[in-house]
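Enquirer: Structural data only, the sequence is not supplied:
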């Protein structure tokens, strides 16, 4: 799934430097709002941080799947929600200084819980009001860059109001 490519390259000034690129599949995330107006978030333990984080549902784009198909699958797997009206928010580089992959952010309006689907182990679904999302944004609890980008993109496109 992940690999490191190391190579030497001329920086343009005659000096050669060693570069490492983490080759990754593209990622997706979903900013979803259910009919009650609440946002769908997940809490997951992140071993790199040794703590739980508040995030948007998301994951990798599987081989042979489109970003939209992957986003729909991640929303279902992580939260048990499906359906609704889908919009692309945008695509952006995950970390251009080190990685080669893109993040594809989506907005989903009015998904509903799918009967019999239990969210992934280790994932807690949390429905938040607009005010709670605002508090999480400005209070630092919602601190993953991809989630922040998705909220900003949705706000700029008039899909949500955060002011």
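Expert: Everything's here; your move. Note that this is a predicted model, so its numbers are computed, not measured.

Enquirer: can we go C-alpha only for contacts and neighbour counts from here?
Expert: Will do.

Enquirer: List the residues that contact residue 151.
Expert: 31, 160 (Cα atoms under 8 Å, 6 or more residues apart in numbering).

Enquirer: and it, that's in a helix?
Expert: Yes - remark: residue 151 belongs to a helix, assigned using DSSP: H, G, I helix; E, B strand; the rest coil.

Enquirer: Residue 120 and residue 78 touch, don't they?
Expert: Yes - using Cα atoms under 8 Å as the test, residue 120 is close enough to residue 78 to be in contact (5.1 Å).

Enquirer: Between these two, tell me which one has more neighbours.
Expert: residue 78 (25 against 15; other Cα atoms under 10 Å).

Enquirer: Show me where the protein has its helices.
Expert: For the chain, the helices defined by DSSP state H occupy 67-79, 130-139, 145-156.

Enquirer: Quick one: closest of those to residue 103.
Expert: helix 145-156 (7.6 Å; Cα to Cα).

Enquirer: before we go on, here's another structure to hold up against the first:
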């Protein structure tokens, strides 16, 4: 019989782990390797990306427009359009990182901040969380310099929905975060 919790989901027994080592350190993330000793006696090697937590920000202006950033993503070899966000640097809280990223990437600051929650980035391979914040009515800092290669785009909620349908907005963390905001009643989209 497979053990389950009260919600009916499978519950894994704690695995026995040995030989944990960090094999590669790339600065923004590390690759760790370790052995998992299974109940049948087999030993399997497993690798994990050890990443710092991330933040993303749903910044909604008084006009209702959503602040997005277009930037080149080397893994794809092309630009993407997504929410402002980034890494939670050592010594900073997710809230501090969110404020910094909104200013650095998009040039906005202040406003009313609400932490919507957090979720696991990719628990099959990674150990980090994505923290999502809503920022209502931020102000644009005149003369602010955005990160190199980052362009700000303001998008109406209706155009945001169109962008989802046409694949222009497809970054999974952004979609999960927007769903959080909709689910909690902070953003409402109306179809055309």
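Expert: The structure has been received and is ready for your questions. Quick caveat, the model's predicted, so the values are computed rather than measured.

Enquirer: thinking again about what came up before, go through the helices of the first structure and pick out the most buried.
Expert: Per-stretch averages of neighbours, counted by mean count of other Cα atoms under 10 Å, single out helix 67-79 among the helices of the first structure, with a mean of 22.

Enquirer: Check which helices and strands that helix sits against.
Expert: The contact analysis (3 or more Cα pairs under 8 Å, 6 or more residues apart in numbering; DSSP states H and E) places helix 67-79 of the first structure against strand 27-33, strand 39-46, strand 58-60, strand 81-82, strand 102-109, strand 123-128.

Enquirer: if you set the cut-off to 10 Å instead, what comes out?
Expert: strand 27-33, strand 39-46, strand 58-60, strand 81-82, strand 85-93, strand 102-109, strand 112-113, strand 123-128 (3 or more Cα pairs under 10 Å, 6 or more residues apart in numbering; DSSP states H and E).

Enquirer: most packed of these?
Expert: Using mean count of other Cα under 10 Å, strand 27-33 ranks as the most buried of those, with a mean of 26.

Enquirer: how far off strand 123-128 does that strand point, in degrees?
Expert: 40 degrees (axes from the mean of the first three to the mean of the last three Cα atoms, to 10 degrees).

Enquirer: Dump the helices of the first structure into a markdown table; add distance to residue 111 of the first structure as well.
Expert: Formatted as a markdown table, the helices of the first structure follow (distance: least, Cα to Cα, whole Å):
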| stretch | distance to residue 111 of the first structure |
| --- | --- |
| helix 67-79 | 9 |
| helix 130-139 | 17 |
| helix 145-156 | 16 |
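
Enquirer: residues contacting residue 62 of the first structure?
Expert: 1, 25-27, 69-70, 73 (Cα atoms under 10 Å, 6 or more residues apart in numbering).

Enquirer: do the same with residue 84 of the first structure
Expert: Contacts of residue 84 of the first structure by Cα under 10 Å, 6+ apart are 32-35, 72, 107-112.
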